[in-house]
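Undergrad: could you look at this predicted model? Sequence included:
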Amino acid sequence: MWHPELQSSQLPIYERLVVAMARDIQTGQLAPGTKLPPQRDLAFRLGVSVGSVTRAYAEAERRGLLSAHVGRGSFVRGTLPTVPDVPTIEHAVALGRDRSGPIDLRCNTPPPVPLMVDLNAALVALMAREALDPAVHYIQGAGLPHVRAAGAQWLTRQYGLDFDAGDLIQCNGGQHGIALVFSSFCSAGDTILCEASTFYGARMAANHLGLKLRGLPMDGEGLLPEAVDRAAAETGSRLLFTLPTLHNPTTRTMSEQRRQEIAAVARARDLLILEDDAYYAYSERPRQIVSYAPERTLYLASLSKGICPGFRLAFLALPPNLPRERLMQGIRALGYCPPSLGALVFSQWVADGRIDTISQAVQAEATVRWDLARSVLGDLVAPAGARRSAHAWLPMSALEAERVTARLLRAGVEVTPPDASLVSPQADTGLRLCLGAPEDREILARAVAVIAEVVKGHGGADRDGII
């Protein structure tokens, strides 16, 4: 009977069990075809929960380490797949052809972790409590009270923020929250201040609503306070949209002093702030801007980037005295009511603590992927404002970014178009790589190896002028 050695680590138990399994397969201790112990037996011998073992087996199967057969058990598949260190362009093209399509690094999602066991457990618990009924009905107003209460608990535990549940609006994802604020506090033709490069979804929302974005210059910490002050005076804008933590796309993070300075400018110019903190979970937990300007900051936290994008769930925290009539009208106009099934599952995960375990698993996987990308790409990657990030930023000229994007596509890797986030000619240019998009680490390793080869110029850059 296999008895794995679980090494001391900050990783969740299930992840440590998967690591032990991979190690033992690599060393030959687990030969191909070996039947693994029943989950309950292994849990008893290791002194861990059955749920942890179940989750480990599910993750190991997803990674191709084992195969499960109903009624027979779980069996070791074979040796671990190998990943070339730095393939040539020709080999990269072949890799792309061998797959169903190019490796897609465009969609900025959390790295995938097994969620089906947790989803099933939540649904069982909700059914046992007869708490699923709201999932088939319209939900009026700002969302289900107990979901907003769960959101307040989650924001306290994960973000260190103390919001009253009554000040939260349950949104259909972060994009809905952005559109809701833009449409509620701006009129067609108004100007919204933002970073010189910004979240593509904000650009889409502003364009759709007939609003102008004024992109402001940044330094290594992000948005410059003096630029905000000057632009507010010039445009008469009433709203600042900012991503202060692991900015998308540049991964820059504002220091606490910078956040205080931005808050002071907003107060002096009577600006509302929409603080989009989509990537806060990956950060070193700096104090948010809302901590320094709570009376004028609308704080947006979404599950899409740190837990699960498919739930389409975000929470918009409002200043207590902010007028809400336009927001309530906007909720009905832009979506009528929030979807509730994913929100009910979320509330169950908060209640039983699974949300914390899932978040830890996402962060552990994000750390591995970030380290993998940095180990291959080295100094090509801009230093992030945290020890890990869901996306990496490769600074380069606009022309070089366009050329590299085209070469990568021919080599079987698809990245975010270089101009997708640009708002101002002052914006820093480069390429964003979404590290959570590939379904497993092997695919990501192949992609970053190809990127390193292409960006370093092997296979074409020195021949651009030849005819």
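TA: Arrived safely, thanks for sending. Just so you know, these numbers come straight off a predicted model, no measurement behind them. Numbers count the residues shown, from 1 in each chain.
Undergrad: please count neighbours and contacts with C-alpha atoms only from this point.
TA: OK.
Undergrad: and the most centrally placed residue in the chain, what does it touch?
TA: For the chain, the residue nearest the mean C-alpha position is Lys305 (2.5 Å; Cα atoms, centre = their mean). Contacts of Lys305 were listed using Cα atoms under 8 Å, 6 or more residues apart in numbering, and they are 108-110, 278-279, 390.
Undergrad: make a markdown table from these and add distance to Ala364 to it.
TA: Listed next are those as a markdown table, based on distance: Cα to Cα, whole Å:
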| residue | distance to Ala364 |
| --- | --- |
| Asn108 | 17 |
| Thr109 | 15 |
| Pro110 | 11 |
| Ala278 | 17 |
| Tyr279 | 15 |
| Ala390 | 11 |
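Undergrad: list just the nearest of these to Leu46.
TA: Comparing these against Leu46 with Cα to Cα places Pro110 closest, at 29.8 Å.
Undergrad: measure the closest one to Pro217 for me?
TA: Distance, Pro110 to Pro217, by Cα to Cα, to the nearest Å: 28 Å.
Undergrad: also this one, for the comparison:
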Amino acid sequence: MPVNSFDNYPMSWRPVKAELASPLYKGLAAALERDILSGALRPGTKLPPQRELADFLDINLSTVTRAFKLCELAGLLRTVRGGGTYVAFAGEGVPSDGSEAGIDLAMINPFDCPDIIRETIRAVAAKGDFLMDYGYPLGSPRQREAGRMWMGTPDEVVIVSGGQNGMAIALSSLLRPGAKVAADEFTYPSFLDLAASLGLSVIPIPADEEGMLPDALREAGPFDAVYLMPGCANPTGLTMGVSRRLATAEAAGDALVVEDDIYSFLLPHALPSVGALARRYVAICSTSKSLAPGLRIGYMSFSPELRDPLVRGIYNINVKSSPFEAEVAAELILSGAADKISADKRKISAQRWAIADEYLPPVAGVPGLFRWQPTPFDCAAAEAEARRNGVRVLHAGRFAAVPGVSGDFLRVSLCAEPELSLRRGLTILRDVLARGRQGELIV
């Protein structure tokens, strides 16, 4: 029997031992997965310590450890060293390795243009050994000029190892634990995970069809920073127009604006950077979605007064990014190949969006790699039912900036599967949503 009494003891999760299937570690993992997918355990919830849960259930600590590990590998949990275990903000925390059967409409795996990339890699490989040394820790002049062209900025640009890496450098270099960061109510889960690991407090800001509301942002102050994705935001797909960008930059005031611009290549024409309109900013752009997933190169521009702490952060975290990959990206941009790749991806995205319109109610927005699909019933139940029918999607709660943000939506990826599989998946999802609308599902 348990060593301690748990009567009237607060615990975020209290599984019933008698209901766990055998073997116990798999039964516990299944119960945890069920409660996460049903929404009973919300994203960001801190789970009981493993030793405490083992005592509560009167089972071995190793059983709890194995169960948590299974859920972590499935992308359902995240562990913060020294800070405990939390329900992950997205089911995509661990990339799919193909072991899970079914149709993947969850992962964002942008379309490849392998022939152009392959030719460029061969050309860059012939340039010489200078691409393998420690020179130019911020990127060579040529590589940084390519970054300035790609971002369309007159400000200084430095090379980082992808968008996620750039965001980690910016947040850890410019903010301290306890800092308040305003963000969309539904936003990029990896930003939320990073903010939690750095001890940052996220303030959710409501949005309309153009994204974050400037008046709501102003009223939410004071805050230290604003994180936003102004073009084809993940997961909502919302895009800020020019006037909204100006108003948002003004509403941010003296706060740091962190602009994640990874999906703006999908826009039909360039729009001004929110960050560059703000008083203090860092803008981050990656090549993984716009050019090739394996090209882990990003570009960072910033207000001049932020240069020193950001450069120190790059040295401390990266030393430097891969010069070979940076040169491949530069060659693609300077040769014009990057523009062709992006144009091809916009064309394919529009085609996939039109396919989705055949099966699902239309949604507004720029045709992108994913869509934010309203559900006629509880979105967590919709995700669970779709998964039972062999289709993986992600419900809105996985993107909520804080627990309690409401909204019934599914993020449906249009780029992870071949067209025939996409059509099969959308057919199944359409039927799931129709059954839920007619009250045929128990939610």
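TA: Perfect, I can see it now. These numbers come from a predicted model, not from an experiment.
Undergrad: sorry, back to before: looking at Pro110 and Pro217 of structure 1, which has the bigger crowd around it?
TA: Pro110 (27 against 21; other Cα atoms under 10 Å).
Undergrad: in a helix, the more buried one, correct?
TA: No: Pro110 of structure 1 sits outside any helix when classified using DSSP: H, G, I helix; E, B strand; the rest coil, being coil.
Undergrad: give the contact list for it.
TA: Per Cα under 8 Å, 6+ apart, neighbours of Pro110 of structure 1: 304-309, 362, 366, 390, 436-437.
Undergrad: biggest helix in structure 1 by residues?
TA: helix 354-377 (DSSP state H).
Undergrad: what span of structure 2 lines up against that helix?
TA: The aligned range for helix 354-377 of structure 1 in structure 2 is 337-360, by TM-score structural alignment.
Undergrad: does Val450 of structure 1 touch Leu409 like I think?
TA: No: Val450 of structure 1 lies out of contact with Leu409 (Cα atoms under 8 Å); the separation is 10.3 Å.
Undergrad: which one's more surrounded, the two?
TA: Legend: neighbour count by other Cα under 10 Å for Val450 of structure 1 and Leu409, higher for Val450 (28 against 16).
Undergrad: and that one, what pairs with it in structure 2?
TA: Val450 of structure 1 maps onto Ile428 in structure 2, by TM-score structural alignment.
Undergrad: surely that match is within a helix?
TA: Yes: per three-state DSSP, Ile428 of structure 2 lies within a helix segment.
Undergrad: just to revisit the earlier point, now, which of the contacts of Pro110 of structure 1 lie within strands?
TA: Among the contacts of Pro110 of structure 1, no residue falls in strands (DSSP state E).
Undergrad: what comes into contact with the following helix or strand past the longest helix of structure 1?
TA: Using DSSP states H and E, the helix or strand that directly follows helix 354-377 of structure 1 along the chain is strand 391-395. Contacts made with strand 391-395 of structure 1 from outside it, assessed by Cα under 8 Å, 6+ apart, are listed as 108, 248-251, 370, 380-382, 384, 428-436.
Undergrad: following strand 391-395 of structure 1, which helix or strand comes up?
TA: Next along the chain from strand 391-395 of structure 1, counting by DSSP H and E, comes helix 398-410.
Undergrad: which helices and strands does that next one pack with?
TA: When contacts are defined as 3 or more Cα pairs under 8 Å, 6 or more residues apart in numbering; DSSP states H and E, helix 398-410 of structure 1 packs onto strand 413-415, strand 430-434, helix 441-455.
Undergrad: mean per-residue distance, the shortest one versus structure 2.
TA: I take that to be strand 413-415 of structure 1. By mean Cα distance after the TM-score superposition for structure 1, the fitted strand 413-415 of structure 1 averages 1.0 Å away from its aligned residues in structure 2.
Undergrad: what comes into contact with that strand?
TA: Residues contacting strand 413-415 of structure 1 (Cα under 8 Å, 6+ apart): 96, 102-106, 405, 408-409, 431-434, 447, 450-451.
Undergrad: how about the nearest residue to Gly310 of structure 1, chain neighbours excluded?
TA: The shortest distance from Gly310 of structure 1 to any non-neighbouring residue, by Cα to Cα, 6 or more residues apart in numbering, is to Ser304 (7.2 Å).
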